[in-house]
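[1] Whatever this is, show me its structure:
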Amino acid sequence: MEGKDIGRGSGYKSKELENLSEGQTLMIGGKEIEIMGTISVEDFNSGRCFHSGVVVLSPTASTPSHLIMKPFSNPLKSSCQLQQEENVKDISLCKPRHDPYTPNALVMPRPSPKHQWLFNKAGLPLVDVVVDPYLMTHLRPHQKAGVIFLYECIMGMRSNSRFGAILADEMGLGKTLQCIALIWTLLRQGPYGGKPVIKRTLIVTPGSLVKNWNKEFQKWLGTERIKVFPVGQDRKVEEFLTSPLYSVLVISYEMLLRSLDQIQSIEFNLIICDEGHRLKNSSIKTSCALLSLPCERRIILTGTPVQNDLQEFYAIIEFVNPGILGSSCTYRKIYEEPIIKSQQPSATKEEKHLGEERASELARLTGLFILRRTQEIINCYLPPKTECIVFCRPAALQLQLYCKLLTSHAVRSCLLGAVESSPHLVCIGALKKLCNHPLLLFNTIKEKNRNPSEELQESNLYEGLADIFPEDYDPQTINENESGKLLVLTELLAAIHEQSPAERVVLISSYTQTLNLLQEICKRYGYGYARLDGQTPVAQRQQVVDGFNSRYTSDFIFLLSSKAGGVGLNLVGASHLVLYDIDWNPANDIQAMARVWRDGQKRTVHIYRLLTTGTIEEKIYQRQISKQSLSGAVVDLKKKSEHLRFSKEELRDLFILHESSSCITHDLLECPCDQAGTSKAPPVTSMLSPRRSCQLGQNHEKSSSQKHLSMSELMQWKHFSGTLMHFPDPNLQRAKENVTFIFQ
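    Model (predicted):
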């Protein structure tokens, strides 16, 4: 049952094995085996034969009605006691809290007979559970469906004796509001006799969002209906312990570990973990702490569910519904290994078929308690959005330094030596810094010169680079002409500021040094700015955001670190967003770009992603949209860079500079358009001829069913050459000399 090999045997003829029947015996690996029965091919391929404990509760499941309507009554009890119990069950006391028959009322599903048999031992009358109309009027259709889904999971209606759920909606779909509606409903109502299902709820969240949760409760329910206790520097868990007023405790992951003893002394009936992909490793302290709490009802919220690492996927499932997929060993043997093996280029037909069957069964099982909706659902509620991928011509100094880096001993060792022992991540990091601005590379070189104790290979990377910089190079003075992206950015900001002074811009980078550089640019041009990065105290973050969103702010630019921003950041005060550098993980970039295009935004949104033409930034972008084997190694949100793995072929492709192309991404698409945004792109199937295995071209082995949506979307975008007289975006017109290509 655990999928372990307890013995292996050989020497039997296939005919002998085919003719085996129940009760017969044979020897395998020194053990006598008795045949108990036959497993069907379908059950084996799907893996269902290994799961005896996962039962779906069907509303049509039949249980004799008299067993439910007439529960066991103790014959030894006096008639007086029985009369008292009957009074408690008086139906007049068990009316729904809100009228289920009013138009548009959101009524939760009634429990099935089997559910009643399991969970209504006292035989209490059934009562409709109705979401408070005060909240219901604010819920959109997909949010109503989400509340019903969470209710069914938490009540154990979707799988037998399981009370967990994963709400994996993308950013902006209102996961917080759905949870607030669920909590408020369960705190006041229940299907059996109207008794509330929960008394106390624990919400664990990143530190930057503790106050945000408190504000959301106040926004949707006010301060009179429910008392929420956010743990902070000035409010300790002890106060929650001693006060009967509060029913919801909001605490950060870090504070949870510090206050675990007090938390364990409180009986919580529901636990909600925001940004639950933090729990992707079941052995870390946070996971162990939460698992130590005796609460079966658990919800994980994550806009970026872990889908590319099956062990991490198992960890978050194990947290919400322990044991539903069996032991870790069973899961690895039945699902992980066959699925991974089926995705290898060398996989046989049988291995591919088995992997597909097991993946399908895994999706079926997890679909009982995982709900995932994309942002397309709410697009109709949001204002229009224009997104531009802007390819910027590298400056002369950037090209010289780039070529020098590619011929360095360190890069050559990456291409010739063993990948594991090569400093390829250092080389990639140096190239990415150079794409942002040569000044960042110059500062690194100076730092290495001050600390010559660095590894020899790393010092080889910077050898001779200082000679390429002008002799009078001043690191205190930022020159826009030395960076193609910075030139485009300064022209873009000037155009936005001139055309509409009331508009505001969110400027995002992954690096603190780059944010420092951009901050100096703001000072030079007199732009008012706000900044939020890893150094911003958690207590001040929401204050910074609220100040920028205020209509009275004097700030034109919001400088944001994509890594320190946290989730739930709502920057609708701006309608323009510029992503200055690109991340290996597309989820990080998507999350960053969603800051301005979300609920509350009233104006048309313009998003610009800046890439340096022909450089490593284009290669990273290609991997984002191709979703091939490399992206599987880097797609996980929080993976450290040390876990990146590249083949020699992939590294060789990374370390190539394409000086002659205006956009190698467009070249690889083999698109026959006129590059003026007018001609219609041909069907995507013709675009998929293989070029290089690690680029946009697909491998021959891949079937047509595996064509990626992101690639077809890119073909449907408008394609513009940088040589056009008039650009599609008037804000980019001023920067046209430094723009080589645009996808819009």
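
[2] Going by C-alpha atoms from here, please, whenever you check contacts or count neighbours.
    Fine.

[3] Is the residue nearest the centre of the chain part of a helix or strand, or is it coil?
    Residue closest to the average C-alpha location in the chain (Cα atoms, centre = their mean): residue 304, at 1.1 Å. When classified by DSSP: H, G, I helix; E, B strand; the rest coil, residue 304 comes out as coil.

[4] Just give the nearest non-adjacent residue to residue 339, would you?
    Once flanking residues are discounted, residue 339 sits nearest to residue 355: 4.2 Å by Cα to Cα, 6 or more residues apart in numbering.

[5] Which helix or strand contains the one you found?
    helix 349-366 (DSSP states H and E).

[6] still on that earlier bit, wait, doesn't the residue nearest to the centre of the chain sit right on residue 589?
    No: between residue 304 and residue 589 there is no contact under Cα atoms under 8 Å: 11.8 Å.

[7] quick one on the thing from earlier: the residue nearest to residue 339 and residue 334 touch, don't they?
    No: the pair residue 355 and residue 334 does not pass the contact test of Cα under 8 Å, sitting 9.6 Å apart.

[8] ok, now how distant is residue 340 from residue 244?
    Remark: distance between residue 340 and residue 244 (Cα to Cα, to the nearest Å) = 51 Å.

[9] likewise residue 16?
    Taken as Cα to Cα, the span from residue 16 to residue 244 is 71 Å.

[10] before we move on, what about residue 384?
    Plainly put, residue 384 is 47 Å away from residue 244 if you go by Cα to Cα.

[11] Those two: which has the busier surroundings?
    Between residue 384 and residue 244, counting by other Cα atoms under 10 Å, residue 384 is the more crowded of the two (13 against 9).

[12] Contacts only, for the more buried one.
    By Cα atoms under 8 Å, 6 or more residues apart in numbering, the contact set of residue 384 is 603, 604, 605.

[13] ok, and the most crowded of those residues?
    Neighbours here mean other Cα under 10 Å. Within the contacts of residue 384, the largest count is held by residue 605, at 20 neighbours.

[14] So it sits against residue 573, correct?
    No: counting by Cα under 8 Å, residue 573 is not a contact partner of residue 605; they are 10.9 Å apart.

[15] joint contacts of those two?
    Common contact partners of residue 605 and residue 573 (Cα under 8 Å, 6+ apart): residue 596.

[16] here's the other one to compare against:
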Amino acid sequence: MSLSSFKEILKPCSHPQSQSLSQSQSQSQTSETLNPRKPPKSSLSQQLLRLEDDYDYNSFPSTLLPTKQFKQISQRSPRPDVVIEGEFEDDDDKFKQDARRSFQVFDPTGPYEPLLLSKSGHIPLVQVPASINCRLLEHQREGVKFLYNLYKKNCGGILGDDMGLGKTIQAIAFLSAVYEKDGDTTSPSKGKEEKKGPTLIICPSSVIQNWESEFSKWSTFNVVIYHGTNRDMIFEKIESHGVEILITSFDTFRINEKNLLQLINWEIVIVDEAHRLKNEKSKLYEACLGIKTRKRYGLTGTIMQNKIMELFNLFDWVVPGGLGSREHFRDYYEDPLKHGQRSSAPERFVEIAQERKQHLVSVLHKYLLRRTKEETIGHLMMGKEDNVVFCAMSEVQKRVYRRMLQIPDIECLINKDVPCSCGSPLKQVECCKRTVPNGVIWPYLHKDNPDGCDSCPYCLVLPCLTKLQQISNHLELIKPNSKDEPDKQKKDLVFASKVFGSDIDVVGGYTQNESFLGLSDVEHCGKMRALENLMSSWILHDDKILLFSYSVRMLDILEKFLIRKGYSFSRLDGSTPTGMRQSLVDDFNSSPSKQVFLISTRAGGLGLNLVSANRVVIFDPNWNPAHDLQAQDRSFRFGQKRHVVVFRLLAAGSLEELVYSRQLYKQQLSNIAVSGKLEKRYFEGVQDCKEFQGELFGISNLFRDLSDKLFTSEIIQSYDKQGTKQEHGHGHEHEHEQERESEGISDEKHILSDFGMCFLPPQARGAFSVASENSKSCNEESNKRTAPVNQELGIVYAHRNEDIISHEHGYDVRQEVGTTQSFPTKKHVGEKGNVSLRRERKLKQFRLLASFMGMQVVEFSKWFLSASFAEREQALRNYKRRKEKMPQT
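    Sure, this is the predicted structure:
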């Protein structure tokens, strides 16, 4: 059957006589008569061609035709042209009419179903244009409906999808429906959109062109860019109703002359990367408060980054007054949630936090739609695992780190609350030790003001933290840089001579090493030593790697390292021209020879979709967890065909452990406040509370010497020793202990020897389901807290981030199960407790399999990283085959 005949069949019949039209008459009609509409931007003609080639009556749903007639059709030729032209000749006209109408029935879950936004019977009908609707994924359709429902209520909201789920496309589809666009420039919108005011879009300057490009691809709006020169002409267009969409940057909107943009009555305002509005004291936030419209929408994948009050600031702009006053929000929500998450919080505090969390989530979800990749397109991807690897610092790094903690500047900060030695009743920070004239860093900061500044000595905190992070990453970072100003080089030289001490000859002198071999040497850098061993196994198996660092100087060192190893790589940082970025990305994704992409964590913007990489390394952590998560999403997004494995490298016993612990704390608070998840209570510290600084907050914690312990590991183990007491109450502790005894599981904790288990993907961990044996494991190395598990690999401790952060939905596990399950609460608590038991059994099985392969646990973990899927499956089959034969022998 030809395409013209198929289109003719799709046309509705207006007269019964038309049913008897001959084939010659239908073919003589022109294409304009058959299809007067312009095809949408998607290739609908190709879809029709595929239908013409692949259509099969046998695959046609039987519910669309009467049973008798469907059986008759299914027994005949599957070719549509034979069925229509030959087989229907002997049947009555009614049967012909039913069969032809059946071609108009499509799968209601497919792209042919109109996306209606208005209610049934509403005039005019509001729907997303077919040219956009046919290309939307299901979660994107739900997002468009969410935005329109808020629009009809004359209020704002937040679309909080993960990065890579198409928030921009959802916003354009929503606007196209509101402005009654049909995707055809030749078809006017009947003048109805002229009654609506223009839409304002505020976004980072780096994505302005992306917004303009997406509008040109998906719709027919009149879009103008308010950025740069010739701004006066744009206001003339707005007054003459010649502008429908105005796009501007955050900086341009913040400093726009005479607040002209705030004088316009906007129909809709959309802020991309809306988390930029988290600070109520910023000028950008104050400027956005003056926008004249109630239809304010924010797009962001990181609704909360550091503090719960960021939620209030964002939602108070979107829905003014929706969360009450600032004082009410702090007293009713923020303080109870933070104190209820404290590890030793009284039971009453925990109960109040659960109630307030439930209430906050119910309010937020009226104006918030939050989806993750796992919830939406997880079935289209192979998954991601986020590994946190604690690398042993080199001996030289440890000595330099300890000397840094002993400089007068840091000692002044640590002892700030100690009574002053002069006999005054005041503290040191209030008396003689407010300034540090004999310091290493302080004199340079106050070279123009010997008496100090108003914030002394707290002005030293950030510079000292920066130096500690540089030592943790690479010792070359603290040496003078020849590209800096002479004064800074002099200051860095004084600092280097103080902290290097007797090790100055070991590290190659005070000046920065210009030797190619010296910079690329991994001997004095613990992280690079671990990275070298990990990358060697990945490269052998054709893995492609993203290597992130926050520091440009660290990127220079890593570049020398990659050149020395002979790896083919690309590099992108802030100095890379914008016009070259996309070509670098495309070349890396398409070229099999490109093995590594060296990229700055701060290199944001659209287009950095590096889906060809399946290994992601974050060399240095950021205080803001959103930065590291966004770096991971450069690879883990729609289009990724392989399993993504992330490695965050941390220097064990350094400030970076505290950085990561604060990341955990912030992520947990975000999960609690935004999603209402049930999080484990690891930490005693409470953010912004001097009374409960615990192990996380306060200057004394920032400058602690952690080199003699595994800070993160000990916190996690301390929580594990308490079992499920925090989540389920003290009444079930004895029951949990009985279950452990009945299973024959010892209280022995895996610390170092079992770290390799964290490298197994989820499906592989579940594959170790062979029967456990009551054999005592060997953990001789577990007592060597600061010694690396493997001298070659240089890793002290490791775990999966997803295993540490809970992802439990709900407010109270026992209450929820009681209403949804038929079995009693007691059984459920036992099942919750068995989670740790199952994990311990899997760890035992992992050790047994390693022994079967003739390897130590760490050695086997390293082999598993480099082995192919077939090799892993073969090893498991051999092990099971041997276990089956053991009873017979």
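
[17] re earlier: residue 286 of the second structure versus the aligned partner of the residue nearest to the centre of the first structure in the second structure, what's the distance?
    Alignment note (TM-score structural alignment): residue 304 of the first structure maps to residue 302 of the second structure. Using Cα to Cα, residue 302 of the second structure is found at 21 Å from residue 286 of the second structure.

[18] which residues of the second structure does stretch 591-610 of the first structure align to?
    Under TM-score structural alignment, the match for stretch 591-610 of the first structure is residues 630-649.

[19] does residue 389 of the first structure count as helix, strand or coil?
    Here residue 389 of the first structure is recorded as strand under three-state DSSP.

[20] Could you do residue 100 of the second structure as well?
    At residue 100 of the second structure the chain is in helix, as set by three-state DSSP.

[21] Quick check: the gap between it and residue 628 of the second structure.
    Per Cα to Cα, residue 100 of the second structure is found 56 Å from residue 628 of the second structure.

[22] now the strand or helix carrying residue 17 of the first structure, how far from the centre of its chain.
    Using DSSP H and E, the element containing residue 17 of the first structure is helix 14-18. On the basis of Cα atoms, centre = their mean, to the nearest Å, helix 14-18 of the first structure sits 49 Å off its chain's mean C-alpha point.

[23] Which residue range of the second structure does that helix align onto?
    So helix 14-18 of the first structure is aligned with nothing, judged by TM-score structural alignment.

[24] and the next element down the chain from that helix?
    Next element after helix 14-18 of the first structure (DSSP H and E): strand 25-28.

[25] The second structure: matching residues for the helix or strand just after that next one?
    Using DSSP H and E, the helix or strand that follows strand 25-28 of the first structure towards the C-terminus is strand 31-34. Alignment of strand 31-34 of the first structure against the second structure: no match, by TM-score structural alignment.

[26] what packs against the following helix or strand past strand 31-34 of the first structure?
    As assigned by DSSP H and E, the chain's next helix or strand after strand 31-34 of the first structure is helix 41-46. Applying 3 or more Cα pairs under 8 Å, 6 or more residues apart in numbering; DSSP states H and E, one finds that helix 41-46 of the first structure makes contact with helix 349-366.

[27] who touches whatever helix or strand comes next after the helix it packs on?
    Tracing the chain C-terminally past helix 349-366 of the first structure and defining elements by DSSP H and E, one meets strand 370-371 next. Applying Cα under 8 Å, 6+ apart, the external contacts of strand 370-371 of the first structure come out as 146, 149, 165, 166, 167, 168, 169.

[28] taking these one by one, which sit in helices?
    If you go by DSSP state H, the contacts of strand 370-371 of the first structure have 146, 149 in helices.

[29] wait, what's in contact with the match of residue 304 of the first structure?
    Counted by Cα under 8 Å, 6+ apart, residue 302 of the second structure has contacts 160, 162, 275, 626.

[30] what's the helix or strand for the last one?
    Assigned by DSSP H and E, residue 626 of the second structure belongs to helix 625-632.

[31] Now find how far off-centre whichever helix or strand comes after that helix is within its chain.
    Using DSSP H and E, the next helix or strand after helix 625-632 of the second structure towards the C-terminus is strand 644-651. Centroid displacement of strand 644-651 of the second structure relative to its chain, using Cα atoms, centre = their mean, is 15 Å.

[32] and strand 644-651 of the second structure, how far from the first structure on average?
    For strand 644-651 of the second structure, the mean deviation from the first structure after alignment is 2.4 Å (mean Cα distance after the TM-score superposition for the first structure).

[33] And residue 146 of the first structure, what's its match in the second structure?
    In the second structure, the residue paired with residue 146 of the first structure according to TM-score structural alignment is residue 143.

[34] what do you get for residue 188 of the first structure?
    Checking TM-score structural alignment: residue 188 of the first structure goes with residue 180.

[35] separation between that match and residue 170 of the second structure?
    With distances taken as Cα to Cα, residue 180 of the second structure is found 15 Å from residue 170 of the second structure.

[36] Of those two, give the one with the bigger neighbour count.
    With neighbours defined as other Cα under 10 Å, residue 180 of the second structure and residue 170 compare such that residue 170 has more, 24 against 21.

[37] my guess is that one meets residue 144, correct?
    Yes: the criterion here is Cα under 8 Å, and residue 170 of the second structure meets it with residue 144 at 5.6 Å.

[38] Strands - which of the contacts of strand 370-371 of the first structure land there?
    Members of the contacts of strand 370-371 of the first structure lying in strands (criterion: DSSP state E): 165, 166, 167.

[39] how about the strands of the second structure, start to end?
    157-159, 199-203, 223-226, 245-249, 268-272, 296-299, 368-369, 384-391, 545-549, 569-572, 596-600, 615-618, 644-651, 795-800.

[40] what residues are up against the residue nearest to residue 339 of the first structure?
    Taking Cα under 8 Å, 6+ apart as the criterion, residue 355 of the first structure is in contact with 335, 338, 339, 340, 341, 342, 343.
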